[in-house]
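>>> Take this sequence and fold it.
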Amino acid sequence: MRKRILITGASGFVGSHLISAALDEGLDVYAAVRPSSNIKDFESLPVHWVNLSMADPQKLQAELEQNQYNFIIHCAGSTKAKTQRDYDYVNAELSVNLANAAARAAIPLEKFVFVSSLAALGPIGYHDNNLIEVNHVPRPVTAYGKSKLLAEKQLKEIPNLRLVIVRPTAVYGPREKDIFIIIKTIASGLEPYIGSNPQKLSFIYVKDLVKVLLASLQTTTPIGSSYNVSDGAVYSKYALAEITKNILKKKTFKFHLPIPLVSLLGAFMELIYTFRSDAPALNKEKVAELNAENWSCSISALKQDMNFIPDYPLKKGMEETLLWYKQNNWLT
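Model prediction:
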């Protein structure tokens, strides 16, 4: 009998890639989505689509018991919200509801994998000689990062939860929409940067992240173990653009925007969105995150515990990503 896996946020960027990989692994996939989620591109996949009562722990426990899951990978979360409270509710409170229900439910649960973020730890200084380790003292610079850190702390307090925490750095790949904004701008011939300060950046291709998530299900690790995830390399501020330009054979006009100007624009966008239900792609916190000096992280724990070897350095991952964008008419 195939083992059952519940994937939350299944219609999202990472979740949708995880569905395909889990099916390839022979798992019986249950994909949790909101009633409003657009799944038309994935409806043909042989998965069970489910809606979960994330705000109702008692009902949620019954839903988990109904399908007897062996694994849960919690990908669902909010990357854009208007207040710290909004982030905390989705990324922490609802995550804890699911985890509590899983810990209490009469199900054969072997692993509960929480997809956190390197943002929960925050960046370090440019001249810091050490990489961001899994036990790095957390200093998140955004409300999003703070909400993920809160979730991590609260999840670790749940008794009898077979927890694994995975913290990816910037994730890119087919169907990703945020880094795509940068790629599309470069494809148009413009190459803007926030400030002229040097930066150290890290990336992870979505297929490598998915490989880690599935490997975490089969690896014997101490309960509550955390893993930072990147491709193991450290990139300059200009690396993504240089690789993209070379692949697309594009020339660009490179320019640096003053940080105060972009911060002012972020504040203006927040003001515009005051009476809207959604949140802007750029705000003051996002500017701080994009301008952070050093996001280079260590994956030594990942290599040691899961024998992780990245398949996709940035150049290889971008070649595959840009091809997908072109084939699917995201880029012309």
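>>> Could you use CA atoms for every contact and neighbour count after this?
Will do.
>>> how many neighbours does Arg2 have?
By other Cα atoms under 10 Å, the residues close to Arg2 number 9.
>>> I figured it was touching Leu23, is that so?
No: using Cα atoms under 8 Å, Arg2 is not in contact with Leu23; the gap is 10.6 Å.
>>> Quick one: residues contacting the closest residue to Lys251 other than its chain neighbours.
Spatial nearest neighbour of Lys251, excluding adjacent residues (Cα to Cα, 6 or more residues apart in numbering): Gly189 at 6.2 Å. By Cα atoms under 8 Å, 6 or more residues apart in numbering, the contact set of Gly189 is Lys250, Lys251, Thr252, Phe253.
>>> Can you give me the neighbour number for the third one?
Looking back up the chat, that one is Thr252. By other Cα under 10 Å, 16 other residues sit near Thr252.
>>> Lys211 sits in which helix or strand?
Assigned by DSSP states H and E, Lys211 falls within helix 206-218.
>>> Any idea how far that helix is from the middle of the chain?
How far helix 206-218 lies from its chain's middle: 13 Å, per Cα atoms, centre = their mean, to the nearest Å.
>>> Next, the contact list for the residue nearest to Pro159 when sequence neighbours are not counted, please.
Closest residue to Pro159 apart from its sequence neighbours, by Cα to Cα, 6+ apart: Ala103 at 7.3 Å. Ala103 makes contact with Ile158, Pro159, Asn160, Leu161, according to Cα under 8 Å, 6+ apart.
>>> and this one, so I can compare the two:
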Amino acid sequence: MSMKILITGAGGFIGGFIVEEALSRGYETWAGVRKTTSREHLSDPAIRFIDFNYGNKKILTDQLLSHKGEYGAWDYIVYNLGVTKCKNPDDFDRINYGFVKNFTEALVETEMVPKQFIMTSSLGAWGVGDEKNFTPIRPTDTPHPNTRYGKSKLKAERHLESLEGFPYVVMRPTGVYGPYERDYYLMMKSIKYGFDFIVGFKPQLITFIYVKDLVQAIFKAIDRGVVRRGYFLSEGKAYTSSQFRRYVATALGKRRVVPVKIPVWLLWVVSVIAEKGAIVLGKTSTLNRDKFRIMKQRNWICDISDAQNELGFSPQYSLERGVNECVKWYRENKWL
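This next block holds a predicted model:
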């Protein structure tokens, strides 16, 4: 009998790749997606869909009991649901923390706790690192997130830790990129047009993880059976913005790209205006105060030794290889 796995947030960028890997491993794969969510990257007929009401614990509990009665419990749950930008700032807490709280408590109450509950969090939950000596951010450092997103993710992590014996695993990736991701795509699109916008004049070291390496880390955690652990994830190498620009430009065949350095104060002004304008229009803005704090941060280096030692995590994608694969996908799908 196949092992059963549920992937929540399956309609998102990362979720689609998790579903794909689960199917390739022969899992009975359930994708948690809303009825209004695009299923463009969830076309395999073997996928089973489910739509939970995470905001209402009573309804959620009834949904779980109904599923349990008909199909049984899941062996593994990969909780990949969350928001990175919101129209209402309170939604960060409501969704990134509140939904996790409702779901995990409902799992406990319905006796549907899986062997592992793997949640994707973020390096942002630990906040700003050492921007003077550029020492790596370590799991033993005291977290001090400086964004609403990071704070909500840390709050969700603390909730998991508070559940006695709950078999959580937390993945804290740095910047995740890959095919059909949109934030790094906008940067690549800008480079295609000959400009690369850089924030601030102080040195900055940034880190990345290709989406397929993140997915492999998730399934390595399942293979190893670890519980009540958290891991920082990155390629394991830091880059400057000029190196990123060079890889993208080369992949695009772009000979000349003009780097445009934007003063931190100017980006702050633009971010505030963009955020408030989006609120008035009832939309979300890619550029906002949270995004400003992320772009302003100088040190994104993190210590991935725990993942290497405990999971056998070994990233297969250098930034150059990952960028080449991304650009190829964007071109084939007429994004670039």
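>>> TM-score of the superposition?
TM-score of the superposed chains, computed with TM-score structural alignment, normalised by the length of the first structure, equals 0.95; 330 aligned residues with a Cα RMSD of 1.5 Å.
>>> Select only the buried ones of the contacts of Ala103 of the first structure in PyMOL?
Buried residues within the contacts of Ala103 of the first structure, by 16 or more other Cα atoms under 10 Å, are selected in PyMOL with:
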select buried, resi 158+161
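>>> whereabouts in the first structure does the biggest helix by length in the second structure align?
The helix spanning the most residues in the second structure, taking DSSP state H as the definition, is helix 264-281. Mapped onto the first structure using TM-score structural alignment, helix 264-281 of the second structure spans residues 259-276.
>>> Give me the residues contacting the matching stretch.
The contact list for stretch 259-276 of the first structure, computed with Cα under 8 Å, 6+ apart, reads Ile194, Gly195, Ala279, Pro280, Leu282, Asn283, Lys284, Lys286, Val287.
>>> let's go with 6 Å and repeat that
Residues from elsewhere that reach stretch 259-276 of the first structure (Cα atoms under 6 Å, 6 or more residues apart in numbering): Ile194, Gly195, Leu282, Asn283, Lys284.
>>> now do stretch 230-247 of the first structure
Thr169, Gln199, Lys200, Leu201, Ser202, Phe203, Ile204, Ser296, Pro310.
>>> Just list the residues touching the fifth one, thanks.
With contacts taken as Cα under 6 Å, 6+ apart, Ser202 of the first structure has the following neighbours: Val234, Trp295, Ser296.
>>> residue boundaries of the helices in the stretch 1-150 of the first structure?
Ranges of helices in the stretch 1-150 of the first structure, per DSSP state H, counting those that start in this stretch, are 13-24, 57-67, 84-87, 94-104, 143-156.
>>> Looking at those, spot the one closest to Asp41 of the first structure.
Judged by Cα to Cα, the one of the helices of the stretch 1-150 of the first structure that comes nearest to Asp41 of the first structure is helix 13-24, at 9.7 Å.
>>> how far apart are the closest one and its match in the second structure?
Superposed on the second structure, helix 13-24 of the first structure shows a mean distance to its aligned partners of 0.5 Å (mean Cα distance after the TM-score superposition for the first structure).
>>> Name the residues of that helix that come out as buried.
For helix 13-24 of the first structure, by 16+ other Cα under 10 Å, it's Phe13, Val14, Gly15, Ser16, His17, Leu18, Ile19, Ser20, Ala21, Ala22.
>>> re earlier: mind putting the contacts of stretch 259-276 of the first structure in JSON lines, distance to Val29 of the first structure included?
Below are those laid out as JSON lines (distance: Cα to Cα, whole Å):
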{"residue": "Ile194", "distance to Val29 of the first structure": "42"}
{"residue": "Gly195", "distance to Val29 of the first structure": "45"}
{"residue": "Leu282", "distance to Val29 of the first structure": "35"}
{"residue": "Asn283", "distance to Val29 of the first structure": "37"}
{"residue": "Lys284", "distance to Val29 of the first structure": "39"}
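>>> What separation is there between the counterpart of the residue nearest to Lys251 of the first structure in the second structure and Leu252 of the second structure?
Structural alignment places Gly189 of the first structure opposite Gly194 in the second structure (criterion: TM-score structural alignment). Between Gly194 of the second structure and Leu252 of the second structure the computed distance is 11 Å (Cα to Cα, to the nearest Å).
>>> Gly124 of the second structure now?
Applying Cα to Cα, the value for Gly124 of the second structure to Leu252 of the second structure is 30 Å.
>>> more crowded one of those two?
Taking other Cα under 10 Å, Gly124 of the second structure and Leu252 do not tie; Gly124 has more neighbours (26 against 19).
>>> how about that one, what's its match in the first structure?
By TM-score structural alignment, Gly124 of the second structure lines up with Ala119.
>>> Which residue comes closest to that match once chain neighbours are left out?
That would be Gly145: by Cα to Cα, 6+ apart, it lies 4.5 Å from Ala119 of the first structure.
>>> burial measure for the one you found, as a count.
Per other Cα under 10 Å, the neighbour tally for Gly145 of the first structure reads 26.
>>> Next: Glu70 of the second structure.
Using other Cα under 10 Å, Glu70 of the second structure has 9 neighbouring residues.
>>> And Thr142 of the second structure, by the same measure?
10.
>>> Could you do Lys189 of the second structure as well?
Neighbour count for Lys189 of the second structure, taken as other Cα under 10 Å: 18.
>>> Have a look at how far, on average, whichever strand or helix holds it is from the first structure.
Using DSSP H and E, Lys189 of the second structure maps to helix 183-192. Superposed on the first structure, helix 183-192 of the second structure shows a mean distance to its aligned partners of 0.6 Å (mean Cα distance after the TM-score superposition for the first structure).
>>> show me where the stretch 201-332 of the first structure has strands.
For the stretch 201-332 of the first structure, applying DSSP state E, counting those that start in this stretch gives strands covering 203-205, 225-229, 235-236, 253-257.
>>> just so I know, which of those strands lies nearest Tyr69 of the first structure?
For Tyr69 of the first structure, the closest of the strands of the stretch 201-332 of the first structure is strand 225-229, at 20.9 Å, according to Cα to Cα.
>>> Compute the inter-axis angle for that closest one and helix 206-218.
160 degrees (axes from the mean of the first three to the mean of the last three Cα atoms, to 10 degrees).
>>> okay, and strand 225-229 of the first structure goes to which residues in the second structure?
The aligned range for strand 225-229 of the first structure in the second structure is 229-233, by TM-score structural alignment.
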